[in-house]
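Asks: One predicted model, sequence on top.
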Amino acid sequence: MLLDLRRAITASIVFFVILGLAYPLAETGIGQALFNHQANGSLTANGSERIGQTWDGPQWFHGRADGDDPTATGGSNLGPRSKELLDKYRERIAGLEKEGVTPHQDLVSASGSGVDPDISPDAAYAQVPSVAKARGQSDDKLRALVERHVQGPQFGFLGASHVNVLELNEELATLR
């Protein structure tokens, strides 16, 4: 019986060292060596490329409705006939129209996660006239900027084309 207990304890220690220490350290090392930027949160000076940011004012491109609110990382459970949801949509539409932006679904509705950093190319192009006017830039120059930031589907077939609003606004900030 003592022999069985010793074998069980030895096996537990071996598996703890392999699976509890060596494997996680190896995974962390590989992640840091090969994917350092992603493993550390894809951070830029203005936030993470993977989390939507809030951009105030008509001089910036806006992301999805909930921006960087961490409490928005779950569904609201508001149904399509919800008065509260309808009021939110009307408020968002009025805000977009006030800035001179043609309301687009991506700009009015929230994403599934609530912190999606991407919008559709159509939603980005819909904002070009407003941003151009606020910045005193030409529409053509900003359309070209948006075009440079349109990313196609992953691997050419997974998902839809999208624009990362953080990356777009960071380049927009460098324009004169």
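Replies: Arrived safely, thanks for sending.
Asks: Please count neighbours and contacts with C-alpha atoms only from this point.
Replies: Fine.
Asks: just the helices in this protein please.
Replies: All helices of the chain, identified by DSSP state H, fall at 2-15, 23-34, 36-39, 83-98, 105-108, 121-135, 139-149, 165-174.
Asks: Using CSV, lay out the ones you listed together with distance to Gly63.
Replies: Rendered in CSV, the data for those read as follows (distance: least, C-alpha to C-alpha, whole Å):
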stretch, distance to Gly63
helix 2-15, 46
helix 23-34, 29
helix 36-39, 21
helix 83-98, 12
helix 105-108, 6
helix 121-135, 9
helix 139-149, 13
helix 165-174, 6
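Asks: a markdown table for those helices, including mean neighbour count?
Replies: Below are these laid out as a markdown table (neighbours: other C-alpha atoms under 10 Å):
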| stretch | mean neighbour count |
| --- | --- |
| helix 2-15 | 11 |
| helix 23-34 | 12 |
| helix 36-39 | 14 |
| helix 83-98 | 15 |
| helix 105-108 | 20 |
| helix 121-135 | 21 |
| helix 139-149 | 16 |
| helix 165-174 | 17 |
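Asks: Please compare the first structure with the one that follows:
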Amino acid sequence: MSFVREAGRAVRSTFVLWVLTALIYPFVMIAIGQIAFPFQANGSLINNAQGQPIGSALIGQPFTSDRYFNSRPSTTNYSTADPKADSLGVLKTGVSGASNLAPNNPALLDRIKGDIPRLQKAGVKPTADLVYTSGSSLDPHITPEGARAQIDRVAKARGLQPNQIEALITQNTENRFLGIFGEPGVNVLKLNLALDALKPARAS
């Protein structure tokens, strides 16, 4: 009887813990997230003027047009490649991850040697974040310096005044977390969305 009683107690304890950890706790966390942090809990999605989701504030995406601020280079092209037609091998490291190429690797050096003249030709002063990929290859931010380096190109393509875009960058610069952690950054998607809403300054 003692064995049966102990076995029954173990089964009941397992069931109670399962209900607590596999059912109650997850649903409580979901409820807290939806009530207290709905934006973050739903993927930090950013909507356009029509209310349609166009991306996440946490995941970078490629912008190649001169009318927009370009994102950091990505070894996975921000995971937009088609796995069935990946001729360039951008997904060979997975949907997220660095290239793991050493600083003296010829493949890395060749890419950088190609990117720097391309940026200079577009009138963009190469900064580290516009040349080197991030550890995740999904970084949604660039540095304020990387954004300012693109002002002339974007202003020319959109017919805007450089000081308009400079002000926009300042408005969209995220400072250090709690004032001490990390470095200031500019979310490229948010900046480009604000850029689309910007109207040319009236001629004086």
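Replies: Right, received. Where do you want to start? All values reported here derive from a predicted model rather than from experimental measurement.
Asks: of all the helices of structure 1, which lies closest to Arg64 of structure 1?
Replies: With respect to Arg64 of structure 1, and counting by C-alpha to C-alpha, the nearest of the helices of structure 1 is helix 105-108 at 4.9 Å.
Asks: mean distance, the closest one to its aligned residues in structure 2?
Replies: For helix 105-108 of structure 1, the mean deviation from structure 2 after alignment is 0.6 Å (mean C-alpha distance after the TM-score superposition for structure 1).
Asks: Residues contacting that helix, please?
Replies: Contacts with helix 105-108 of structure 1, where a contact means C-alpha atoms under 8 Å, 6 or more residues apart in numbering, come from 62-65, 89, 92-93, 119-120, 123.
Asks: residue contacts, the residue sitting nearest the centre point of structure 2?
Replies: Centroid-nearest residue in structure 2, with C-alpha atoms, centre = their mean: Pro140, separated by 2.2 Å. Neighbour list for Pro140 of structure 2: 57-61, 71, 187-189 [criterion: C-alpha under 8 Å, 6+ apart].
Asks: can you check Gly185 of structure 2 too?
Replies: When contacts are counted by C-alpha under 8 Å, 6+ apart, Gly185 of structure 2 touches 141-144, 173-175.
Asks: about what we covered before: and the residue nearest to the centre of structure 2, what pairs with it in structure 1?
Replies: Correspondence of Pro140 of structure 2 to structure 1, assessed by TM-score structural alignment: Pro117.
Asks: Show the contacting residues for the aligned partner of Asp110 of structure 2 in structure 1.
Replies: Counting by TM-score structural alignment, Asp110 of structure 2 corresponds to Asp87 in structure 1. With contact set as C-alpha under 8 Å, 6+ apart, Asp87 of structure 1 has no partners.
Asks: sorry, back to before: skipping adjacent residues, who's closest to the match of Pro140 of structure 2 in space?
Replies: Excluding the flanking residues, the one nearest Pro117 of structure 1 by C-alpha to C-alpha, 6 or more residues apart in numbering is Gly52, at 3.7 Å.
Asks: Aligned counterpart of the one you found in structure 2, please.
Replies: Under TM-score structural alignment, Gly52 of structure 1 pairs with Gly60 in structure 2.
Asks: Number of residues surrounding its match?
Replies: 24 (other C-alpha atoms under 10 Å).
Asks: Kindly report the same for Gly47 of structure 1.
Replies: Neighbours of Gly47 of structure 1 using other C-alpha under 10 Å come to 14.
Asks: which ones are touching it?
Replies: By C-alpha under 8 Å, 6+ apart, Gly47 of structure 1 lies in contact with 53, 166.
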